[in-house]
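Peer 1: Sequence first, predicted coordinates after that:
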Amino acid sequence: MEPLVHVVDDDDAVRDSLRCLLDSIQIVSVGYSTGRAFVERERDMRPGCVLLDLRIPDMSGLDIQRSLADEAPHLPVIFMTGYGDVEASVSAMREGAANFLTKPVNGELLLAEVREATERSREILAEHQHCESVCARMALLTPREADVLHEVVAGWSNKHIARRLGISPKTVELHRANVMNKMRAGSLAELVRLHLTATGESPSAARNRGPERRR
C-alpha cells in the first residue's frame, strides 16, 4: 500500500508548497488547515507520516502528537515551526516525534525525513500485523494447551510439567505437539519468540509466575 502523508498547517501557501514538493516525488498527501480537521479525519491503517505545524491555532501540536500515540501509533510525526522553540522541540522529541524542522524547511531535508518516517511506519504496521497474527494463533489454544505453552516457555521438561500440572507426561507431549502445530512454530526457540511477541513475557518471568493448574 502506498504511503499517505498528512500535512497539517494553517498557512495555505505553506501547506500547498509542501504538498507540491511531495507530489514531485510521487508521494500522495492530504492537507488540513486545522488540527481539528486532522483529528476528525477518517481513520485507516495506511502507512505514512504527519507533517505538523507546532503552532497551529486551534490545537496544540503536542496535544495532537499525544492523541496519535494512542489512536495511530503507526504515523510518525515530523514537527515544523517558524519559532525555533527549543523547549517545545525537546518535549516533542521526548514524546516520540520523528524530527523537528525549522521553517522555512529545506526541501531535500524534508523529503529525506518523510522517506525515513514512512519506512518506519511500514515497519510498525508489519510488527502490528505480526502480533495480531500470533495472538490469533494463541486464541486457538485450549486452556490446558495454554498452560503447557506457559510451562514450556518457562523452560520446564515434560516430566516436570506433568508433575506441576498433575497430568501424565504422555498428555504433556500431546498438548505440546498441539501447541507447536497451532502456533506454527518450527522449533522451541521460535515458540519462545512467538510467546514473547504475544504476551511480552520473558521465559524467566513465565518461570516465576508459575502454572495455572487447571483440571
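Peer 2: Sure, I can see it.
Peer 1: From here on, just use CA atoms for contacts and neighbour counts.
Peer 2: OK.
Peer 1: the longest helix in this protein is where?
Peer 2: What stands out as the longest helix in the chain, according to DSSP state H, is helix 107-139.
Peer 1: which is the next helix or strand following that helix?
Peer 2: Sequence order places helix 143-153 as the next helix or strand after helix 107-139, per DSSP states H and E.
Peer 1: So which elements touch that next one?
Peer 2: On a contact count with 3 or more Cα pairs under 8 Å, 6 or more residues apart in numbering; DSSP states H and E, helix 143-153 meets helix 158-165, helix 169-183, helix 188-199, helix 203-209.
Peer 1: Out of those helices, which is closest to residue 23?
Peer 2: Of all the helices and strands packed on helix 143-153, helix 188-199 sits nearest to residue 23, with 37.4 Å by Cα to Cα.
Peer 1: Run the chain-centre distance for the closest one.
Peer 2: 18 Å (Cα atoms, centre = their mean, to the nearest Å).
Peer 1: Next, the buried residues of that helix.
Peer 2: 191-198 (16 or more other Cα atoms under 10 Å).
Peer 1: Could you check the angle it makes with helix 107-139?
Peer 2: Inter-element angle recorded for helix 188-199 and helix 107-139: 100 degrees (by axes from the mean of the first three to the mean of the last three Cα atoms, to 10 degrees).
Peer 1: Need the helices and strands packed on helix 143-153 in JSON lines (columns: distance to residue 63).
Peer 2: Formatted as JSON lines, the helices and strands packed on helix 143-153 follow (distance: least, Cα to Cα, whole Å):
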{"stretch": "helix 158-165", "distance to residue 63": "49"}
{"stretch": "helix 169-183", "distance to residue 63": "40"}
{"stretch": "helix 188-199", "distance to residue 63": "30"}
{"stretch": "helix 203-209", "distance to residue 63": "35"}
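Peer 1: Please compare the first structure with the one that follows:
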Amino acid sequence: MDTTKSPSTDEVAEWVYVVDDDLSVREALSSLIRSVGLNVETFSSAAAFLAVPRKSSPACLILDVRMPDLSGLELQALLTRAGICIPIVFITGHGDIPMAVRAIKHGAIEFLAKPFRDEDLISAIRSALARAHDDQHEAQEIARVRQRFEQLTGREKEVVAYIVQGYLNKQVAAELGISETTIKVHRHNIMSKMNVRTLPDLVRMMEKLAPSESKPRK
C-alpha cells in the first residue's frame, strides 16, 4: 500500500481509493484528486486494497481493469459477493466495449479509457461519491427499520407480514386462528413500534427489509 494521502485525515470526510499497479499513474491520480480537496489513498494491487480495513466514511474506488493476480473486474465481483458496497470508476488503457458493458452492468459508475480528461475523471468521482452518500443513507435507514422490526413480538411479526400483503383484519384473524379484536390490538402495537401512521408508510418501511420479512409464513 502506498502512503500517499491528502493532508486531511478526518474520518467523516469523503475518501477516494485508487488501485493501479502503475506507480506513475497512482502518483498522477493522487495529485489530481488531492487538488480538488478530496482525501485519497492509493494501492498497488487488489490484494493490498483488500488487506486494509475500509473507513466508515463515504468513499469510491478508482480501479484499473488489468492488473497482475486479481484484475479490476475480478475485484469488483469479489466485492459484490462479499456484500461490500462501494461505487467504482474503472480506468483502462486496454478496454473494449464488452468489458465496459460488463463493468457497468455490475454497478460501475463509469468506464474511462486512457488517456482521459482530468475533468471526466473528477466528474465520475463526484458521481461515485454522491452514490456513496445515497448508499450510506439507505443502509442507515434500513438499520433503523430493522431495529424497530426486532422490537415486534413473534405474533406481531406474523401479523405485519399479512397486513403489508393487503390482508384485512378478519382475513389475518382467520389465517392465524385468533380473534379480529386481537388482530386490531396487534395492528395498533405494530404501527406504534414501527413509528408509522398509515398503512402505505408501513408497507414502504417493510419493503426496505429482506423480502422474507414481508411475506406471510405458510
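Peer 2: That came through fine. It should be emphasised that the depicted structure is a prediction, and the values quoted were computed from it without experimental measurement.
Peer 1: What does the superposition give as a TM-score?
Peer 2: Between these two chains, after superposing, the TM-score reads 0.88 (TM-score structural alignment, normalised by the length of structure 1); 207 aligned residues with a Cα RMSD of 1.9 Å.
Peer 1: hmm, back to that, specify the angle between the longest helix of structure 1 and helix 169-183 in degrees.
Peer 2: Going by the same axes, to 10 degrees, helix 107-139 of structure 1 makes 150 degrees with helix 169-183.
Peer 1: so where in structure 2 does helix 107-139 of structure 1 end up aligned?
Peer 2: Mapping helix 107-139 of structure 1 onto structure 2 (TM-score structural alignment) gives residues 118-150.
Peer 1: distance between the matching stretch and the chain's centre?
Peer 2: On the basis of Cα atoms, centre = their mean, stretch 118-150 of structure 2 sits 6 Å off its chain's mean C-alpha point.
Peer 1: Going by neighbour count, which residues in that stretch are buried?
Peer 2: Per 16+ other Cα under 10 Å, stretch 118-150 of structure 2 contains these buried residues: 121, 124-125, 127-132, 135-136, 142, 145-146, 149.
Peer 1: residue in structure 1 matching residue 87 of structure 2?
Peer 2: Using TM-score structural alignment, residue 87 of structure 2 lines up with residue 76 in structure 1.
Peer 1: Around the residue lying closest to that match once chain neighbours are set aside, count how many other residues there are.
Peer 2: In this structure, residue 76 of structure 1 finds its nearest non-sequential neighbour in residue 49, 4.9 Å apart by Cα to Cα, 6 or more residues apart in numbering. Counted by other Cα atoms under 10 Å, the residues lying close to residue 49 of structure 1 total 28.
Peer 1: now do residue 150 of structure 1
Peer 2: 23.
Peer 1: ok, now which ones touch it?
Peer 2: 206, 211 (Cα atoms under 8 Å, 6 or more residues apart in numbering).
Peer 1: Now do stretch 27-36 of structure 1: distance from first to last residue.
Peer 2: From its first residue to its last, stretch 27-36 of structure 1 covers 24 Å (Cα to Cα, to the nearest Å).
Peer 1: What range does it cover in structure 2?
Peer 2: Using TM-score structural alignment, stretch 27-36 of structure 1 pairs with 38-47 in structure 2.
Peer 1: Read off where the helix or strand where the residue nearest to residue 76 of structure 1 lies ends up in structure 2.
Peer 2: Using DSSP H and E, residue 49 of structure 1 maps to strand 48-53. Aligned using TM-score structural alignment, strand 48-53 of structure 1 spans residues 59-64 in structure 2.
Peer 1: The matching stretch against structure 1, how far on average?
Peer 2: Comparison of stretch 59-64 of structure 2 with structure 1 after fitting gives an average deviation of 0.9 Å (mean Cα distance after the TM-score superposition for structure 1).
Peer 1: Tell me which residues are up against that stretch.
Peer 2: Outside stretch 59-64 of structure 2, the residues that reach it (Cα under 8 Å, 6+ apart) are 14-21, 71-72, 86-92, 125, 128-129, 132.
Peer 1: Out of those, which sit inside helices?
Peer 2: Going by DSSP H, the helices hold 72, 125, 128-129, 132 from the contacts of stretch 59-64 of structure 2.
Peer 1: For residue 106 of structure 2, state which of the residues you listed is nearest.
Peer 2: Residue 106 of structure 2 lies nearest to residue 72 out of those, by Cα to Cα, at 12.2 Å.
Peer 1: wait, that closest one sits on residue 46?
Peer 2: Yes. Under the criterion of Cα atoms under 8 Å, residue 72 of structure 2 makes contact with residue 46 at 7.4 Å.
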